[in-house]
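Sequence first, predicted coordinates after that:
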Amino acid sequence: MTAPAHPPAVRPAAVDPLRWPDVAARPHSPVRAAVAGRLLRRAARLRGVRVDLPGGRLPVPAPRDAPVLRLHHPEAFLHRIGADGLIGFGESYQAGEWDSPDLVRLLTALAADPAALVPPGTALLRPLVCRRRPAHDLGTADNARQNVHRHYDLSNDLFALFLDPTMTYSSALFPTGPDGAPHAARPDLPAAQHRKIDRLLDLAAVGPGSRVLEIGTGWGELALRAAARGATVVSLTLSREQQVLARHRIAAAGLADRAEVRLCDYREAEGRYDAVVSVEMVEAVGRRFWPDYFRALDRALVPGGRAAVQSITMPHERMTAAADTYTWILKYVFPGGLIPSVRALGEAAAGHSRLLLADSTGFGPHYAETLRLWRERFTDRAAEVADLGFDEVFRRTWEFYLAYSEAGFRSGYLDVRQLLFTRPGEVPPPRREAGADR
């Protein structure tokens, strides 16, 4: 029995080939498309996914409430996957060739143990179908500026459409229920973001008189919270858009004498500090430059200082398997980065600095809830996204990015952790009175 046919979605009317060359161009690879078709049937069977076609349904058993992959242009979909794997999967969504009534649920099902979706004996063929990272994305000092510009300098107004009033672009920390899960039925996202920031500042022992270096400013909320505690803060960013708005927010709060925002690479940080804090910035550094990152933290800390780092993480085996792979997220959202494992960060710190990992706390389910709120707000304000000058392909790109990321945390493929690095045996710096160094 087949499902009723559904009308194909309207492909974005004008896919700009200069802005979106690989979305505008449909690859033609019949042999690989045939292989992709077999992989699709295997994935549908193993994950209990229903695949709807324009004229019916893929004849694979699926539960009544199965997540749905709705193919509007099956041939184009299979050719893209055959030619470019998971990058093609994402580009096919950007092009409007497939949809789902519950995109997160579908992607969560597909993200669970992805290695099992590959038939036994074919893993050795991975290098033939997975592209390697381009050299121009590597996190050198010059490339890092361009990588940051491509994402964070899109538009402050764009980010304001889906972030909460704190303009915090990292995982929140919600109250938890009796089972330890985030209690987000009626979420107060600004309060949850402050709870996350305050926990990290506590981890770094930031208080009155503390000298704080922040690596990765965002739009300034952590610097504001630290300065309000009586600390003096130097915050580093490579985003001019973020620097302008963060400075404005700090001045509006009357804290410009306590918090300074510099346009500066972490490798060029100057001064010595009681604490270094860094929220979801190390993911952008890249594996080759983790030694530089930890040497910079080590160099910046006074004896007894503490470095508190929040990072998205993944299991070590998955990280090493994907370390050299060019992915859809790297191509379209976060160029140049790599999500680390806790083990990799601990080894990089111990191997290239005097810092050792002293504490690690995870709260991945809270990121899933944070992303849900961002995604729903982004989707609800699609017209305002268009008013800012972003086209339909951009909207679908970010819709897929937010759903893909949420699915990663819901499936357990990703986690987010607050990590404390210290130099064992050193005496903590003495507490200073607020403003003592000014």
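Thanks, I have it. Residues are numbered from 1 along each chain as shown.

When you work out contacts or count neighbours from here on, use the C-alpha atoms and nothing else.
Noted.

any idea whether Leu86 is helix, strand or coil?
For Leu86, the secondary structure call by DSSP: H, G, I helix; E, B strand; the rest coil comes out as helix.

for comparison:
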Amino acid sequence: MTRPALTSQARSQPASRTAWPPHHMVQGSGTAAAAPAVRRADVDARRWPDVARVPSAGPARTTLARYVVGRALDRLGLTGHPVGVRPSAGGARLVLHDPNAFYRRIGRHGLIGFGESYLAGEWDSDDLAGVLTILAGNVDELVPAPLRRLRGLWVSARPAADQNTRNGARNNIRRHYDLSNDLFATFLDPTLTYSSAIFSAFPARFESLAAAQHRKIDRLLDLAGVSEGTRLLEIGTGWGELALRAAARGARVTTLTLSAEQAALARERIAASGLTERVDVQLRDYRDIEGHYDSVISVEMIEAVGADYWPSYFTALRRALAPGGRIALQAITMGHQRMLHTAATHTFISKYVFPGGLIPSREAIAEHSAAAGLHTLADNGYGEHYAETLRLWRERFTAHLPAVTELGFDPVFARMWEFYLAYSEAGFRSRYLDVRQLLLSEGTHR
């Protein structure tokens, strides 16, 4: 099936590009809310074909899913009362509105079906991130060991069309980052930084998200040794905040992106800051890097590269590095065995959010960087900081749902995006995921 949630068809009308800053820009964190309720009968089947219809799973699969998943939900204490009515024991609860559809979807498509059931309004929770955190923390025990060998019954391989060839990478980036700059402005802070912040202390309400994002950027710039006169290459522009901050230090920045939407707004912001002479924004694939640089920085870019192209990515990093140069990476990571399973599986995130992407393990990064002739000099983790960043993003997004609707995104999209943010937050809260800053340098042989 196609995934129109990641194309302009996800909107009832095109979102226009507004002047900077957009009027939807969020200045502070909002109050947590829930995405709008959805009835499956009202879902637009043209935009959301796999949400609008309940798949045919067969009675055996449905019964198996009901037995395994139902028992797991009960065992974890997730079966509860209607949303808004807390049982005396408290805690996160999952409320089924259409149990038959819920178990049919899981029986046929596993975790993709679980997510699509949420998009269809077949289940809800008044603590979505809490439910998903409990599930993520117990993921290895959800399915009994003897049944794990039957995994092929409910998982499928990743579509070949999602591979990150040069054309594929452009299409995959377009399907996420070119949705609408204004959409991202509804939940990011004014720096428009779409990666983990680093906070001075928890809870994060004692400092702004923008300040925590600048702390993260400054650590990366320090790690890479960026100062006056540094020739800096950035792979993955985002909306330009790191390039702006590096240029303010006196660096000469070349920054690469495949997103036309991001490039346009990054150039506007750079021009508004008077730093156009110091920053060159290029629509260019990392495989086509030209020149040599004193420092290279890439923030949460490796996850979009795809496992087949990690050798090309690290080779490109090393090739761009001038003698004695430094590479600073920020990367989301997961355990190695989990990565291997995920690499062979089409997931909810790869279907609806990041086509072609794969989160690497620390072992995979070490292996591929070493094969390219790079040494790891530092490796520090900040997983709890990403959980907090995602919590703030999710609160901002749900607090500004009217702005999302004004942009033309429908209620199913709103539930999908809320689910994505909560799902990601749960991954870090449960330590299923981590985020790390690494310093690399080349080996003795060039």
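Here it is on my side, so go on. Quantities reported herein were computed from a predicted structural model and do not represent experimental measurements.

check contacts around Trp444 of structure 2.
In this structure residue 444 of structure 2 is Thr, not Trp. Residues near Thr444 of structure 2 by Cα atoms under 8 Å, 6 or more residues apart in numbering: Gly373.

Assumed it was part of a strand.
No: with the criterion set as three-state DSSP, the secondary structure at Thr444 of structure 2 is coil rather than a strand.

Show the residue spans covered by the strands in structure 1.
Assignment of strands within structure 1 using DSSP state E yields the ranges 50-53, 56-57, 68-71, 98-99, 211-215, 232-237, 259-263, 273-279, 301-313, 356-362, 415-422.

Provide the count of other residues in contact range of Ala264 of structure 2.
A count of neighbours around Ala264 of structure 2, defined by other Cα atoms under 10 Å, yields 15.

Quick check: the gap between it and Arg174 of structure 2.
Taking Cα to Cα, to the nearest Å as the criterion, Ala264 of structure 2 is separated from Arg174 of structure 2 by 13 Å.

again with Gly90 of structure 2
Gly90 of structure 2 sits 42 Å away from Arg174 of structure 2, taking Cα to Cα as the criterion.

more neighbours, those two?
For Gly90 of structure 2 versus Arg174, the count of surrounding residues by other Cα under 10 Å is larger for Arg174: 18 against 10.

What does that one correspond to in structure 1?
Here Arg174 of structure 2 is matched to His149 in structure 1, going by TM-score structural alignment.

My understanding was that that match contacts Gln242; is that so?
No: taking Cα atoms under 8 Å as the definition, His149 of structure 1 is not a contact partner of Gln242, at 10.1 Å.

Can you redo the strands of structure 1 as JSON lines, where the extra columns are distance to Tyr326 of structure 1 and mean neighbour count?
As requested, these are exported to JSON lines (distance: least, Cα to Cα, whole Å; neighbours: other Cα atoms under 10 Å):
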{"stretch": "strand 50-53", "distance to Tyr326 of structure 1": "27", "mean neighbour count": "23"}
{"stretch": "strand 56-57", "distance to Tyr326 of structure 1": "32", "mean neighbour count": "16"}
{"stretch": "strand 68-71", "distance to Tyr326 of structure 1": "24", "mean neighbour count": "22"}
{"stretch": "strand 98-99", "distance to Tyr326 of structure 1": "22", "mean neighbour count": "20"}
{"stretch": "strand 211-215", "distance to Tyr326 of structure 1": "26", "mean neighbour count": "28"}
{"stretch": "strand 232-237", "distance to Tyr326 of structure 1": "25", "mean neighbour count": "26"}
{"stretch": "strand 259-263", "distance to Tyr326 of structure 1": "28", "mean neighbour count": "20"}
{"stretch": "strand 273-279", "distance to Tyr326 of structure 1": "24", "mean neighbour count": "25"}
{"stretch": "strand 301-313", "distance to Tyr326 of structure 1": "18", "mean neighbour count": "24"}
{"stretch": "strand 356-362", "distance to Tyr326 of structure 1": "27", "mean neighbour count": "15"}
{"stretch": "strand 415-422", "distance to Tyr326 of structure 1": "21", "mean neighbour count": "23"}
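
mind giving me JSON lines with those strands and columns for distance to Val333 of structure 1?
As requested, the strands of structure 1 are arranged in JSON lines below (distance: least, Cα to Cα, whole Å):
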{"stretch": "strand 50-53", "distance to Val333 of structure 1": "27"}
{"stretch": "strand 56-57", "distance to Val333 of structure 1": "32"}
{"stretch": "strand 68-71", "distance to Val333 of structure 1": "23"}
{"stretch": "strand 98-99", "distance to Val333 of structure 1": "20"}
{"stretch": "strand 211-215", "distance to Val333 of structure 1": "20"}
{"stretch": "strand 232-237", "distance to Val333 of structure 1": "18"}
{"stretch": "strand 259-263", "distance to Val333 of structure 1": "22"}
{"stretch": "strand 273-279", "distance to Val333 of structure 1": "18"}
{"stretch": "strand 301-313", "distance to Val333 of structure 1": "15"}
{"stretch": "strand 356-362", "distance to Val333 of structure 1": "24"}
{"stretch": "strand 415-422", "distance to Val333 of structure 1": "19"}
